[in-house]
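K.L.:
let me see the structure of the following:
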Amino acid sequence: MKKADVKEMILEAKKAKGLGWEEIASKIGMSPVWTTSVCFGMNSAPKDKADMLVALFNLPPEASAVIQECPMKIWDQAVPTDPAIYRLYEIVGVYGETIKEIIHEKFGDGIMSAIDYEMYIERKEDPKGDRVVITLDGKFLKYRAW
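P.N.:
Reported below is the predicted structural model:
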C-alpha cells in the first residue's frame, strides 16, 4: 500500500460520508490545511492522528503506517493548468522578487521556513464578491556564514 492508495481511499470515504476538510480536521484536533496535506500524502502524521484518520474513514489498519511514513515531496514540475493552483504560481511569478526583497529588508538575508510553518485559508465576505485570504506564517531562518 502506497500513499497514493491511501489518498484515493480517503477521498472516496470523505465523499461517501459527506465530510468537509474542516470537519475532518476538527475530529482529529488539527488544522484543515495540515490535515488535508496529510490525507493527500504530502506530510506525515504522528501515530495517534494516523490512527484517528484510519478509524474515521474505516481504512484498513495498515493504512496507519502509510500515513505515518515520511513522504517524498515531489510533484509534476510543470506549471499546472488548474486555475486555482495556476494563480498561486502566477502570484509568485509576478510578486516573488518583491516578496523576497521585502523579507530581506525587514529581516535580513534569510528565508521563511516551510517546516516551522502554518497556513490558514479563510473566506472573507465582501459585497463586491467574497475574498480568499491565505496566510502563510513561517519562522524566519537567517542564512549563516561559516
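K.L.:
only C-alpha atoms from now on, for both contacts and neighbour counts.
P.N.:
OK.
K.L.:
what about the longest strand in this protein?
P.N.:
As assigned by DSSP state E, the longest strand anywhere in the chain is strand 110-124.
K.L.:
secondary structure element for the most centrally placed residue in the chain?
P.N.:
Most central in the chain under Cα atoms, centre = their mean is residue 37, positioned 4.1 Å from the mean C-alpha point. Using DSSP states H and E, residue 37 maps to helix 32-39.
K.L.:
and this one, please, so the two structures can be compared:
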Amino acid sequence: MKRTELTEKILDAKRDGELSWKSIAETIGGYSQLYIMTALLGQMRLPPPQARKAAELFGLSAAEEKMLGEVPYRAEQSLVPPTDPTLYRFHEAMMVFGPTMKEYIHEEFGDGIMSAIDFDLSMEREPNEAGDRVRIVMSGKFLPYRYHQPEEGAPALGYKEK
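P.N.:
This next block holds a predicted model:
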C-alpha cells in the first residue's frame, strides 16, 4: 500500500463515520488538531501512541498503523500552481505577499530563512461583520545562511546585528 492509499482509506472512514477533524484530534490526542490532520493527510508522522489510537479509530491494520509512523514523502503530489481553489489562493497569497515577507525577514533577522521544520501553525475563525475571516499564524525558527568559515577577526555573516 502507498501512503496516498492509506490517506484515502482514512478519509473514507472519516466520511463513513461522519467524524469531524476536531473529534478525531480529541480521540487521538497528544498534538494539535492541525498537526494530527497534517499527519493523517500524509504529510507528517504520528508517534506510536497516536498511530495506535488512529489505527483503532479508523480500523487500520498493523502495517497501516506502522505506516502512520514513517517519515513521509512530503508534498509528493503537489502541482504548482495547485488546481484546488483553496490551495491556489494560498499559493496566490505567497506569490503576492511572499516578496514582502522575504524582505521583512531579511531586514529584521538578516540573510536566512524561516524554517518549515521547526514550525508551528495555528488557524481560527475570526468573526467579522463583513464576513468571517480565516486567521492563520505561522511561526518558524529563523535559520541564518551559513557561509564559509571566516578568517580570524572577520565578521560572520548571517544574523542581523541588533
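K.L.:
about what we covered before: got the angle for the longest strand of the first structure vs helix 32-39?
P.N.:
For strand 110-124 of the first structure against helix 32-39, the angle by axes from the mean of the first three to the mean of the last three Cα atoms, to 10 degrees is 110 degrees.
K.L.:
give the aligned range of strand 110-124 of the first structure in the second structure.
P.N.:
Alignment note (TM-score structural alignment): strand 110-124 of the first structure is matched to residues 112-126 of the second structure.
K.L.:
contacts for that stretch?
P.N.:
34, 105-106, 132-145, 158-159 (Cα atoms under 8 Å, 6 or more residues apart in numbering).
K.L.:
of those residues, which belong to strands?
P.N.:
Counting by DSSP E, the contacts of stretch 112-126 of the second structure contribute 133-144 to strands.
K.L.:
go through the longest strand of the first structure and flag the buried ones.
P.N.:
111-112 (16 or more other Cα atoms under 10 Å).
K.L.:
give me the mean deviation of that strand from the second structure.
P.N.:
In this overlay with the second structure, the average offset of strand 110-124 of the first structure from its partner residues is 0.8 Å by mean Cα distance after the TM-score superposition for the first structure.
K.L.:
map residue 78 of the first structure across to the second structure for me.
P.N.:
Match for residue 78 of the first structure (TM-score structural alignment): residue 80.
K.L.:
and for its match, the neighbour number?
P.N.:
8 (other Cα atoms under 10 Å).
K.L.:
ok, it to residue 19 of the second structure distance?
P.N.:
Residue 80 of the second structure sits 31 Å away from residue 19 of the second structure, going by Cα to Cα, to the nearest Å.
K.L.:
what lies in contact with the longest helix along the first structure?
P.N.:
For the first structure, the helix with the greatest residue count under DSSP state H is helix 83-107. Helix 83-107 of the first structure is contacted by residues 79-80, 110-111, 140 when judged by Cα under 8 Å, 6+ apart.
K.L.:
okay if I get the residues you listed as CSV plus distance to residue 44 of the first structure?
P.N.:
What follows is the contacts of helix 83-107 of the first structure, written out as CSV (distance: Cα to Cα, whole Å):
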residue, distance to residue 44 of the first structure
79, 25
80, 24
110, 26
111, 23
140, 23
